[in-house]
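S.K.: My questions concern the predicted model and sequence given below.
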Amino acid sequence: MHPNDCGEGPAAAFLSWPASLKHLSFDGRYLHAAPPSLDVRTKRETTNADAPIDAKVARQKERRKRRATFLVNVWLYFHPMNVDLFPESMLDKMSGHSASAASSSGQEQVGLSFVHEIPDSASEIKVDPEAPSQTTQNHLWPMGDCGSGETIAIQLPVKETLQKEADFGGNIRVLWKDSSSGLKLEKQKPLGPAWKRARTDG
């Protein structure tokens, strides 16, 4: 999600669902997450639950449902410590690998390029905070495991509005008229003495 530079005025966010060989890059300084509540894709049944199925076939069907996501963090002006290098033996197994590309050292390079662009195929949805409740849904997510006790509250279109794009690994650009109506950072209330006593007595 990215508000404007001053933190006021229109705010926007991109929703992007996975698809085979899809490549997504963004500035990691923007607020980003992969909340399970936004996985609104239609669950497709591939077999008849009442029909007997061979164990080997069942395992094969289950493997087809798996999705592997390769996450790359590109650090600017910072060198992370205690990290393992990606094994060279896996480079030629990545999509986008170019066998003919070589660096000055003669090592093969992964043929990916990074450009700053907004997907042309992204649908655009404007969220009105005064819209009827049946057209929008409020989401509440904890702020990671940082221990801050903060949560993110955000208003998005209902599942049915998002599902068409989600089923095909599409992208949606969500617009709010101002930052405050799109996203709110809330501090959770501290636990009271009664809770502390219950924990101590237990």
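M.R.: Perfect, thanks for sending it.
S.K.: From here on, just use CA atoms for contacts and neighbour counts.
M.R.: OK.
S.K.: ok, then the element right after the one helix or strand A101 maps to?
M.R.: If you go by DSSP states H and E, A101 is part of strand 97-102. As assigned by DSSP H and E, the chain's next helix or strand after strand 97-102 is strand 108-110.
S.K.: Can you list the buried residues in the next helix or strand along the chain from that following strand?
M.R.: Next helix or strand after strand 108-110 toward the C-terminus (DSSP H and E): strand 123-127. By 16 or more other C-alpha atoms under 10 Å, the buried positions in strand 123-127 come out as I125, V127.
S.K.: next one: strand 123-127 to chain centre, how far?
M.R.: 18 Å (C-alpha atoms, centre = their mean, to the nearest Å).
S.K.: Tell me which other helices or strands that strand touches.
M.R.: strand 150-157, strand 171-176 (3 or more C-alpha pairs under 8 Å, 6 or more residues apart in numbering; DSSP states H and E).
S.K.: how about 7 Å then?
M.R.: Judged by 3 or more C-alpha pairs under 7 Å, 6 or more residues apart in numbering; DSSP states H and E, strand 123-127 is in contact with strand 171-176.
S.K.: sorry, back to before: name the helices or strands packed onto the strand holding A101?
M.R.: strand 108-110.
S.K.: Does anything pack onto the strand it packs on? Which helices or strands?
M.R.: Looks like strand 108-110 contacts strand 97-102 (3+ C-alpha pairs under 7 Å, 6+ apart).
S.K.: neighbouring contacts of the strand it packs on?
M.R.: The list of residues contacting strand 97-102 from outside it, by C-alpha atoms under 7 Å, 6 or more residues apart in numbering, reads L91, E108, Q109, V110, G111.
S.K.: Now the fourth one. Nearest residue, chain neighbours left out?
M.R.: Once flanking residues are discounted, V110 sits nearest to H97: 4.5 Å by C-alpha to C-alpha, 6 or more residues apart in numbering.
S.K.: quick one: that neighbour from S113, how far?
M.R.: 11 Å (C-alpha to C-alpha, to the nearest Å).
S.K.: okay, now the one to match up with it:
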Amino acid sequence: MEELTISLALDGHGRTKYTDETEANATKRPKINEDVDCAINYSTRTSKTNIVELSDEVLDNLLFDVEICDCALLPRTFWVNAGDEPRCSLEKLALQVFGEHVPPGVRIDKENSGVEWWVQIRPSPPALMSMSSDQAGRYSMLGCGDDGGDETARSGITWHFDKDEDLRVMMDGSMWVHPHLSTVTYLTSIGAPTMVVEKRVDLSGQILNENSSVCGSVSWPRKGKHLVFDGRFLHAAPTDLLEEGAFDEQCKFDTPIDISEKERKVLMRRHRRVTLLVNIWLNYKPFNVNAFPDTMLDKLSKDMLGDANLFDDSKSCSKTCGKVVVVKDGKGTLACSDHVTQKDETIALTKMSWPMGRDNETIEALMPLELIRNCDEGSDVIIEWKNGLSLSASHA
């Protein structure tokens, strides 16, 4: 058996950190600032981006590129080093995400810091008998996802922790290294919301029970919305937060009789849940995550978005609206602020559960389901469970 030697430097929060040895080995000395934690905001939050300012033509080109990158024959995720020049529109957006959340003065190993990016399309482009495998979406080729066709994998995202997947496999599940930040940028306003729960695991993958209360958030998709959260946190896009049948209705569109096949595909791409996922890794590059293949670049649109930037000062400060619900002793309260008062409104709760991995492990939570479903498009719900949320002690 081949031995694998890994040298990891982790801080007190379990994040990969910059060390004096890193500095000594770097070919280019990075600008020095204080500790990374002092400069990077790890809180869960959402904001509006400039994607909403793009023309229909530019956005359609972006959705076309997403469909190419979702090809089942390509790797699942791709890497761009923090100092690289982008070669396509999606790499350009991924690097803008890095620049937004990692200030220039942060002390990092620039040679081993960057972004792991990928795309998600729900429903995945179908694997039809008449369609070659290089045209089918990843999750269609996998039989609606790794979970053998369950509804969450078909139209949402199952519960998981972002991590160096290949390292975990190579170490037989005993080593979990996470990105510093995980982000979701919504390219359409369709589908299930992203749910983040501030629960994490230790280096061996065992769930940590750090606090009696747990915070979480539910983020509804909206074109141009951007979600960022601590890369160690548990998250998913549970389909049952949607009304039954709502996703299928959202994906429907009228097809004029005289429409061309090209125009029909454009309409189809606009009526899917489409997200760009960007994980920010600092001082560490995940195993076997490489750049988007050079041989596939000519398949993408030539649109580099011009001078468009996801973020500017005004948009970055434009946070999406959210409601705060506190769950305690089986009761939900809509807080007027972060603190519950006697005047705050009581909210109905629904007990929900979702699978966590392969061994019948589950996450159970009392959820303000009615409130979540009645939220305005693109809004957020913040939940603080004083109790009423439980996870399995371990997972696959």
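M.R.: Here it is on my side, so go on. Note that the structure is a prediction, hence the values are computed from the model and not measured.
S.K.: one step back: can you flag the buried ones in the contacts of strand 97-102 of the first structure?
M.R.: L91, E108, Q109, V110.
S.K.: any idea how far D178 of the first structure is from the last one?
M.R.: To tie it back to what came earlier, the one meant is V110 of the first structure. 40 Å.
S.K.: One more: the second one?
M.R.: Remark: distance between E108 of the first structure and D178 of the first structure (C-alpha to C-alpha) = 47 Å.
S.K.: ok, now the first one?
M.R.: Note on L91 of the first structure: its distance to D178 of the first structure, by C-alpha to C-alpha, is 44 Å.
S.K.: picking up where we left off before, who has more neighbours out of H97 and S113 of the first structure?
M.R.: Using other C-alpha atoms under 10 Å, the more surrounded residue of H97 of the first structure and S113 is H97, with 15 against 6.
S.K.: Distance of that one relative to F86 of the first structure?
M.R.: 14 Å.
S.K.: How about W17 of the first structure?
M.R.: 26 Å.
S.K.: Need the counterpart of L282 of the second structure in the first structure.
M.R.: Superposed on the first structure with TM-score structural alignment, L282 of the second structure falls opposite L76.
S.K.: Please report the distance of its match from A13 of the first structure.
M.R.: Noted for L76 of the first structure: a distance of 23 Å to A13 of the first structure, by C-alpha to C-alpha.
S.K.: What of A102 of the first structure?
M.R.: 37 Å.
S.K.: R66 of the first structure now?
M.R.: R66 of the first structure is 27 Å from A13 of the first structure, by C-alpha to C-alpha.
S.K.: which one of the two has more residues nearby?
M.R.: Between R66 of the first structure and A13, counted using other C-alpha under 10 Å, the more crowded position is A13 (18 against 8).
S.K.: can you tell me which residue in the second structure aligns to the more buried one?
M.R.: Aligned partner of A13 of the first structure by TM-score structural alignment: G216.
S.K.: Grab the nearest non-local neighbour of that match.
M.R.: V197 (4.2 Å).
S.K.: Does that neighbour touch H235 like I think?
M.R.: Yes - under the criterion of C-alpha atoms under 7 Å, V197 of the second structure makes contact with H235 at 6.0 Å.
S.K.: the more surrounded of these two?
M.R.: H235 (24 against 20).
S.K.: Could you find the closest non-adjacent residue to the more buried one?
M.R.: V196 (4.3 Å).
S.K.: So that neighbour is in contact with G216, correct?
M.R.: Yes - using C-alpha under 7 Å, V196 of the second structure is in contact with G216, at 5.4 Å.
S.K.: Tell me where the stretch 251-396 of the second structure has helices.
M.R.: Applying DSSP state H, counting those that start in this stretch to the stretch 251-396 of the second structure gives helices spanning 261-270, 313-316, 369-373.
S.K.: Between these, which one is closest to V228 of the second structure.
M.R.: helix 313-316 (11.9 Å; C-alpha to C-alpha).
S.K.: helices or strands up against that closest one?
M.R.: Checked by 3+ C-alpha pairs under 7 Å, 6+ apart, helix 313-316 of the second structure has strand 45-48 packed alongside it.
S.K.: Which residue numbers in the first structure does the strand it packs on align to?
M.R.: So strand 45-48 of the second structure is aligned with nothing, judged by TM-score structural alignment.
S.K.: ok, residues contacting that strand?
M.R.: G224, K225, H226, L227, V228, F229, K315, S316, S318, K319, T320.
S.K.: What number of residues are in the vicinity of the equivalent of the third one over in the first structure?
M.R.: Think H226 of the second structure. Matched to the first structure by TM-score structural alignment, H226 of the second structure sits across from H23. Residues lying near H23 of the first structure (other C-alpha under 10 Å) number 12.
S.K.: what's the answer for E261 of the second structure, then?
M.R.: 9.
S.K.: quick one on the thing from earlier: which SS state does the residue nearest to H235 of the second structure fall under?
M.R.: strand (DSSP: H, G, I helix; E, B strand; the rest coil).
S.K.: Could you check how many residues crowd around it?
M.R.: The tally of other residues near V196 of the second structure (other C-alpha under 10 Å) stands at 23.
S.K.: what's the answer for Q155 of the first structure, then?
M.R.: 19.
S.K.: now do T136 of the first structure
M.R.: For T136 of the first structure, using other C-alpha under 10 Å, the count is 18.
S.K.: Need the counterpart of it in the second structure.
M.R.: Using TM-score structural alignment to pair residues, one finds that T136 of the first structure aligns to L349 in the second structure.
S.K.: now that match: how far from V214 of the second structure?
M.R.: Here L349 of the second structure is placed at a distance of 16 Å from V214 of the second structure (C-alpha to C-alpha).
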